[in-house]
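[1] could you work out the structure for the sequence below:
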Amino acid sequence: MTTASPPPGTADNAKTMPAAGRAPVATPRVGYVGAVLALLLIAAGVVALRDTAVALGWLGGPPWIDTAIDWIDGLRFQTWMIPAGIAAVLAGLGMLLSALTPRRTRVIAVAARSAVWIDPADLARVTSHAASTIPGVLDARSTATRRKIVVTADVIDPNDPSIPTAVDAAVRDVTEILAAAPKITVRTRTVEALR
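    Model (predicted):
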């Protein structure tokens, strides 16, 4: 004897749904700092290999590391050291802040039972397409952020007030899939204004 599965949306079915995943986030700023430090470390390794080749007699010339150590050892206080020290401290603080800064969320949550997101650039493409399907609109371009969408439509008749309203309605229909409604701004330009 088989038992019927519970209908969708019941408490038993909700228990089987996976937990929502974390939203994709931007690359951490400290990653760029790490890449620069990695390049500097590679350069230091190249210098060490060069000095090893000089010590083994494979290359001629003085060892660069010994020359740098002798130069640092012979230094006396000079006025340029104060701004250089301040710059080094500020660079260190900048690296520390970049490591502690939380990563930005770049995507927009879609109203779904599982974790689904849309990139603002993709949302702009969808809203541009929706606006361009309205009669009287020749072309439409959109920009989108996580909280705002701006649609610019090129229209034939500047005196037809129904076109901006229809564009706004079409964009709102598309953005109904989002978990939080963004602010929508519709701008129209006439064909004459483009000439």
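[2] hey, let's count contacts and neighbours off CA atoms from now on
    Will do.
[3] pull out the buried residues from the one helix or strand residue 49 maps to.
    Assigned by DSSP states H and E, residue 49 belongs to helix 29-55. Residues of helix 29-55 classed as buried: 29-30, 50-51, 54 (neighbour count, 16 or more other Cα atoms under 10 Å).
[4] nearest residue to residue 126 other than its sequence neighbours?
    residue 174 (7.5 Å; Cα to Cα, 6 or more residues apart in numbering).
[5] swap in residue 28?
    residue 103 is the one closest to residue 28 (Cα to Cα, 6+ apart), at 5.4 Å.
[6] wait, a helix at that neighbour?
    No - checked against DSSP: H, G, I helix; E, B strand; the rest coil, residue 103 lies outside a helix; its state is coil.
[7] so what's it up against?
    25-29 (Cα atoms under 8 Å, 6 or more residues apart in numbering).
[8] correct me if wrong: the residue nearest to residue 126 contacts residue 129.
    No - counting by Cα atoms under 8 Å, residue 174 stays clear of residue 129, with 9.8 Å between them.
[9] looking at these two, which one has more neighbours?
    Counted by other Cα atoms under 10 Å, residue 174 and residue 129 do not tie: residue 129 has more neighbours, with 18 against 15.
[10] please tell me how far the residue nearest the centre of the chain sits from residue 192.
    Taking Cα atoms, centre = their mean, the centroid of the chain lies closest to residue 26, which sits 4.6 Å from it. Residue 26 sits 41 Å away from residue 192, going by Cα to Cα, to the nearest Å.
[11] can you check residue 50 too?
    67 Å.
[12] which stretches in this structure count as helices?
    Assigned by DSSP state H, the helices in the chain fall at 11-16, 29-55, 64-73, 81-100, 120-132, 162-174, 191-194.
[13] another for comparison:
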Amino acid sequence: MSTPVITPAARAAAKPPLAAPAATGVAVVLALALIALGIVAARDALIAIGAISGSAWIAAALNFLHGLTAQTWMLPAGLATAVLGISVVFVAVKPRRRTHLALRVPATWIRRRDIVQLARSAARAITGVSTVTAAGSARTITLAVTPLAGYDTTALKDTVRTAVDDALTELARPPRVRVRVKEQGPS
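    Model (predicted):
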């Protein structure tokens, strides 16, 4: 049995990894409320068939609502409900943020925080580097390098920048790299 050959044109482009939708929290709360309503309805159904004793909650709630007339608290409550409803709609259609960055290899991604760690590791591997702290984002990475005693800090700065740039070449959009070499105090 032979394996089917998939041409590059037949492959679908992979979509970038995205964060969970912003509406996830709202959906969980609404689902829990719906489950609670289902439990109340099941309780009232068991009361109606005589399986358990008690008074029906849904009928009591509907009777309470049926007797209501317009009151002053209803206008602010209605406005608050409308604002809440509009905000839920906006949350539901809000685009999800990208969590990974593309590499040059198609359909290959790297997490944003791993880019900083990759830059830190590349700088740490340079001879003459004692410690490295790295911070930044997908656009700019700042490295603070502490050299070993006796190393030329000017040459070390250029070497670290080159090594980090080489480590980040596989990114589709490599970030700018800033290297700060901490000056050594007198021994």
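[14] before we move on, the earlier item: the residue nearest to residue 28 of the first structure -> the second structure?
    Aligning on TM-score structural alignment places residue 103 of the first structure opposite residue 96 in the second structure.
[15] same question for residue 180 of the first structure.
    Counting by TM-score structural alignment, residue 180 of the first structure corresponds to residue 173 in the second structure.
[16] how close does residue 31 of the first structure sit to residue 102 of the first structure?
    Applying Cα to Cα, the value for residue 31 of the first structure to residue 102 of the first structure is 12 Å.
[17] counting neighbours, what do you get for whatever residue of the second structure lines up with residue 73 of the first structure?
    Alignment note (TM-score structural alignment): residue 73 of the first structure maps to residue 66 of the second structure. For residue 66 of the second structure, the neighbour count with other Cα under 10 Å is 9.
[18] try residue 157 of the second structure
    Neighbour tally, residue 157 of the second structure, other Cα under 10 Å: 21.
[19] for it, what are its contacts?
    By Cα under 8 Å, 6+ apart, the residues touching residue 157 of the second structure are 179-181.
[20] can you put the residues you listed in CSV and add distance to residue 142 of the second structure and neighbour count?
    Output for the contacts of residue 157 of the second structure, formatted as CSV (distance: Cα to Cα, whole Å; neighbours: other Cα atoms under 10 Å):
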residue, distance to residue 142 of the second structure, neighbour count
179, 6, 20
180, 8, 17
181, 11, 18
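[21] closest one to residue 155 of the second structure out of these, please.
    Among the contacts of residue 157 of the second structure, residue 181 lies closest to residue 155 of the second structure (Cα to Cα), at 10.3 Å.
[22] who touches the nearest residue to that closest one once chain neighbours are set aside in this structure?
    Spatial nearest neighbour of residue 181 of the second structure, chain neighbours left out: residue 145 (4.7 Å); criterion: Cα to Cα, 6+ apart. By Cα under 8 Å, 6+ apart, residue 145 of the second structure lies in contact with 123, 129-133, 179-182.
[23] turn the residues you listed into JSON lines, columns for distance to residue 73 of the second structure.
    Shown next, in JSON lines, are the contacts of residue 145 of the second structure (distance: Cα to Cα, whole Å):
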{"residue": "123", "distance to residue 73 of the second structure": "64"}
{"residue": "129", "distance to residue 73 of the second structure": "68"}
{"residue": "130", "distance to residue 73 of the second structure": "67"}
{"residue": "131", "distance to residue 73 of the second structure": "63"}
{"residue": "132", "distance to residue 73 of the second structure": "60"}
{"residue": "133", "distance to residue 73 of the second structure": "57"}
{"residue": "179", "distance to residue 73 of the second structure": "61"}
{"residue": "180", "distance to residue 73 of the second structure": "61"}
{"residue": "181", "distance to residue 73 of the second structure": "64"}
{"residue": "182", "distance to residue 73 of the second structure": "64"}
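[24] now, of those residues, which are buried?
    Using 16+ other Cα under 10 Å as the burial test, these include 123, 129, 132-133, 179-181 as buried.
[25] to which residue of the second structure is residue 63 of the first structure aligned?
    Residue 63 of the first structure maps onto residue 56 in the second structure when the alignment is built from TM-score structural alignment.
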